[in-house]
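> Sequence plus predicted model, see below.
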Amino acid sequence: MRALLNIRGKSQFDQDIQAAYQPSACGPVTAFVMLQYHFPSACPYDVNELYRLLGGTKIGLFKWRFIRNMRKLLGTRWTVAECNIEEVMRQIDDGRIVAAKFDKWFNFRWRGGFAFDYHWVPVIGYEKVSDDLRLIIHDNGGRNRPSQVRQISYNRNKPVLSFVKVEPKS
């Protein structure tokens, strides 16, 4: 089984993002991609504004701040909450992207072949492959490289992964 959403990714190293923010802009870039997806012609913020509004720091964006400040930005008509992998798949099936946070440092998982040490990415799809679930993500780019679609193993990265959904209330 495979589900994939068509979204436009963004690199955290794009020229329109302040140089001082770029190394730690993955959280605001992920939020920007989500907001652009939900409000294609009316996203009111750029990444630099989101960096400040969400509470970005040089060491990154904490999950609790992402949730709290996205709730403030979107208001009471939206749900912003942590979710599990079953909810991630349901969100994708319902046509919504999900924010994934890789965090080996604050989970005290220093060893392991994780896709990222500390990084936010938009999850845009998934695919069940034999005994594993592959998450399809936009990786938020690199220096001189645009964001790319990648597949990562959920099972291998599970110890350092958490997810945040953003959905309209019904």
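Perfect, thanks for sending it. As the structure is a computational prediction, the values presented were derived from the model and not from experiment.

> Every contact and neighbour count from this point should use C-alpha atoms.
Fine.

> quick one, strands of this structure?
For the chain, the strands defined by DSSP state E cover 2-4, 78-83, 98-103, 118-129, 132-138, 149-153, 161-168.

> other SSEs contacting the fourth one?
Yep, that's strand 118-129 we're talking about. Counting contacts by 3 or more CA pairs under 8 Å, 6 or more residues apart in numbering; DSSP states H and E, strand 118-129 packs against strand 2-4, helix 26-38, helix 85-93, strand 98-103, strand 132-138.

> got those as a markdown table, with mean neighbour count and distance to Asn155 columns?
Listed next are these as a markdown table, based on neighbours: other CA atoms under 10 Å; distance: least, CA to CA, whole Å:
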| stretch | mean neighbour count | distance to Asn155 |
| --- | --- | --- |
| strand 2-4 | 15 | 17 |
| helix 26-38 | 24 | 22 |
| helix 85-93 | 17 | 11 |
| strand 98-103 | 24 | 13 |
| strand 132-138 | 21 | 6 |
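
> right, and these - which one's nearest Ala19?
Across the helices and strands packed on strand 118-129, Ala19 has its closest neighbour in helix 26-38 (13.0 Å, CA to CA).

> Just want the angle from the closest one to strand 161-168.
Helix 26-38 runs at 30 degrees relative to strand 161-168, counting by axes from the mean of the first three to the mean of the last three CA atoms, to 10 degrees.

> returning to that earlier point: list just the one of the strands of the chain that sits closest to Ile92.
Closest approach to Ile92 among the strands of the chain is made by strand 118-129 (6.1 Å; CA to CA).

> One more to weigh against that first structure:
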Amino acid sequence: MDKIKKILTINGKSQYDEDINEAFRPFACGPVTARIIMDQFPPDDCPYDINELFILLGTTKIGLFKSRFIRNMRKLLGSAWIVTECDINDVKKQILNGRPVAAKFDKWFNFRWRGGYEFDYHWVPVIGYEKKDGDIELIIHDNGARNRPSQVRQVSYKKNKAVLSFVMIEPK
């Protein structure tokens, strides 16, 4: 019954935009997510574009591992930043404090072959949430796909919980 809803305004981006190296596009959801989140902070804090982030974060043709995302974002941003895995309660706190959170959907490395998850493997920024009918609807900016533009969507936390992990990035 408690209908809390909070949505952040961001400048979304598709991983298939023309300014992203064509060879990187199918695997660029992690670097795009990182750049979208960092765009919420002062511009000099992360001067890298998505193509540079693709390489600096250690993205591969099978994606960007969460541990690499965390380790390499810490290196890039320095000691003035906190980059760490977090849970759904932290996600809600970050959103309420005006900070988007990186979400990784990953059924492959979680060994969850079945379940009707929103994505098999995809990084997206969480830009809001809504408590609804005993669930938390995550409001995400989907970075798009080859034949699907980037867009804001709502996904069920409860339905996707088994394949979801979150990374928060905040200044100290």
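Done, it's in. For clarity, every value in this text was computed on a predicted model and none was experimentally measured.

> follow-up on the earlier one: let me have the helices and strands packed on strand 118-129 of structure 1 in a markdown table, extended by distance to Phe13 of structure 1.
Formatted as a markdown table, these follow (distance: least, CA to CA, whole Å):
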| stretch | distance to Phe13 of structure 1 |
| --- | --- |
| strand 2-4 | 25 |
| helix 26-38 | 9 |
| helix 85-93 | 26 |
| strand 98-103 | 18 |
| strand 132-138 | 14 |
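
> Which position in structure 2 pairs with Tyr37 of structure 1?
Correspondence of Tyr37 of structure 1 to structure 2, assessed by TM-score structural alignment: Gln40.

> ok, that match touching Asn97?
No: using CA atoms under 8 Å as the test, Gln40 of structure 2 is too far from Asn97 to be in contact (11.9 Å).

> For the longest helix belonging to structure 2, name the packing helices and strands.
Assignment by DSSP state H gives helix 66-77 as the longest helix of structure 2. On a contact count with 3+ CA pairs under 8 Å, 6+ apart, helix 66-77 of structure 2 meets strand 81-86.

> Mind doing that once more with 10 Å?
Secondary-structure packing of helix 66-77 of structure 2 (3 or more CA pairs under 10 Å, 6 or more residues apart in numbering; DSSP states H and E): helix 29-38, helix 50-56, strand 81-86, strand 101-106, strand 164-171.

> ok so, going back, what's the closest of the helices and strands packed on strand 118-129 of structure 1 to Lys72 of structure 1?
The closest of these to Lys72 of structure 1 is helix 26-38. By CA to CA, the value is 13.1 Å.

> chain center to that closest one: distance?
Between the centre of helix 26-38 of structure 1 and the centre of its chain there are 7 Å (CA atoms, centre = their mean, to the nearest Å).

> same deal with stretch 127-134 of structure 2?
Per CA atoms, centre = their mean, the centroid offset for stretch 127-134 of structure 2 relative to its chain is 17 Å.

> so it corresponds to what in structure 1?
Taking TM-score structural alignment as the measure, structure 1 aligns residues 124-131 with stretch 127-134 of structure 2.

> What are the contacting residues of the matching stretch?
Residues outside stretch 124-131 of structure 1 that contact it (CA atoms under 10 Å, 6 or more residues apart in numbering): 1-7, 9, 34, 88-89, 91-93, 95-99, 133-138, 149-155.

> quick one: furthest residue from the center of structure 1?
Going by CA atoms, centre = their mean, the residue of structure 1 most distant from its centre is Ser130, 25.3 Å out.
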